[in-house]
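Asks: could you work out the structure for the sequence below:
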Amino acid sequence: MTFVVTEACIRCKYTDCVDVCPVDAFREGPNFLAIDPDECIDCAVCVPECPVAAIYAEGDVPANQQSFIALNAELSREWKPITRTKLALPDADEWAKVEAKLGELKR
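Replies: Sure thing, here's the model as predicted:
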């Protein structure tokens, strides 16, 4: 099992989770983070670090977010690792309150 970043991360990209990952499983895109399922060791230390509650264990991903399991796997093959915390996107706090943001995802 792995952990999955879901829709709440889109256009926020808080990176608090990155620093605590012991295996550098996070990948960075323009406005979203993904977790590489081949690198994730299922330790769960990233979950409480996410200020928008965007990270779930694969078995706990909500029904309306299931597509993010495959999306994390796909994007983690395309994007480079991120290993250090960076500033969130400038308007992250406003986007943190928005739901249904999949159309905003930049690849």
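
Asks: going by C-alpha atoms from here, please, whenever you check contacts or count neighbours.
Replies: Noted.

Asks: report how many residues lie close to E94.
Replies: Number of residues near E94 (other C-alpha atoms under 10 Å) recorded here: 10.

Asks: same check on S76?
Replies: 23.

Asks: distance of it relative to V4?
Replies: 11 Å (C-alpha to C-alpha, to the nearest Å).

Asks: one more: L75?
Replies: Using C-alpha to C-alpha, we find L75 at a distance of 12 Å from V4.

Asks: what touches both of the two?
Replies: A34 (C-alpha atoms under 8 Å, 6 or more residues apart in numbering).

Asks: what about the two, which has more around it?
Replies: Ranked by neighbour count (other C-alpha under 10 Å), L75 and V4 place V4 first, with 30 against 20.

Asks: does the more buried one touch S67 like I think?
Replies: No. Applying C-alpha atoms under 8 Å as the test, V4 and S67 come out as separate, 10.2 Å apart.

Asks: I35 against C17, yeah?
Replies: No. Counting by C-alpha under 8 Å, I35 stays clear of C17, with 10.5 Å between them.

Asks: quick one: which of those two has more around it?
Replies: I35 (28 against 21).

Asks: run this one through as well so I can compare:
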Amino acid sequence: MNDLESWLVQYETDVRFPDVSGMEHLDMLLTRSRLAAVWQELTPEQQDRLSDADQRLLYHAEQFYQAIVAVADLAQWRNESAASPEEWWWYLDVLTNVPQFLVTGD
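Replies: All right, here's what the predicted structure looks like:
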């Protein structure tokens, strides 16, 4: 298994367990950043798998964030890693505070 596939499998596994240690979640965010850096090298199937894993992360964002905040300052980690806004996974603290709006059709 090459590094790309290994990172993807690790990330897919990590997002399935929002109830583990916040330190493990920080490692997950680092893995996600590695995957972002090699996005163009991923096959279309791997890109789809990454998108599916991202959806799971977003769905459980509050749980992931609460585990992280118990052990570290996410904003500080984000600043130290120089995460851009495109690296949205480093902004779980912000994402969990965005009001959810229900859009309905007329």
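
Asks: so what number do they get for TM-score?
Replies: Here the superposed chains carry a TM-score of 0.28, computed using TM-score structural alignment, normalised by the length of structure 2; 48 aligned residues with a C-alpha RMSD of 3.9 Å.

Asks: residues shared between the contacts of S76 and V4 of structure 1?
Replies: What both S76 of structure 1 and V4 touch, as defined by C-alpha under 8 Å, 6+ apart, is the set 34-35.

Asks: give me the packing partners of the longest helix seen in structure 1, helices and strands only.
Replies: Ranked by number of residues, the top helix in structure 1 under DSSP state H is helix 67-78. Helix 67-78 of structure 1 sits against strand 3-5, strand 26-28, strand 33-35, with contacts defined as 3 or more C-alpha pairs under 8 Å, 6 or more residues apart in numbering; DSSP states H and E.

Asks: which strands and helices sit next to the last one?
Replies: So the one you mean is strand 33-35 of structure 1. Helices and strands touching strand 33-35 of structure 1, by 3+ C-alpha pairs under 8 Å, 6+ apart, are strand 3-5, strand 26-28, helix 67-78.

Asks: compute the number of surrounding residues for D19 of structure 1.
Replies: Residues within reach of D19 of structure 1, counting by other C-alpha under 10 Å, total 17.

Asks: wait, I meant A67 of structure 2
Replies: Using other C-alpha under 10 Å, the number of residues around A67 of structure 2 comes to 19.

Asks: please, which helix or strand holds it?
Replies: helix 61-69 (DSSP states H and E).

Asks: who does the helix or strand harbouring L4 of structure 2 touch, helix- and strand-wise?
Replies: Assigned by DSSP H and E, L4 of structure 2 falls within helix 3-14. Packing partners of helix 3-14 of structure 2 (3+ C-alpha pairs under 8 Å, 6+ apart): helix 22-37, helix 44-59.

Asks: relative to helix 22-37, how tilted is it?
Replies: For helix 3-14 of structure 2 against helix 22-37, the angle by axes from the mean of the first three to the mean of the last three C-alpha atoms, to 10 degrees is 140 degrees.

Asks: could you list the buried residues of helix 3-14 of structure 2?
Replies: By neighbour count on 16 or more other C-alpha atoms under 10 Å, the buried set for helix 3-14 of structure 2 is 4, 7-9, 11-12, 14.

Asks: could I get these as a markdown table with distance to I68 of structure 2?
Replies: As requested, the buried residues of helix 3-14 of structure 2 are exported to a markdown table (distance: C-alpha to C-alpha, whole Å):
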| residue | distance to I68 of structure 2 |
| --- | --- |
| L4 | 25 |
| W7 | 20 |
| L8 | 21 |
| V9 | 21 |
| Y11 | 16 |
| E12 | 18 |
| D14 | 13 |
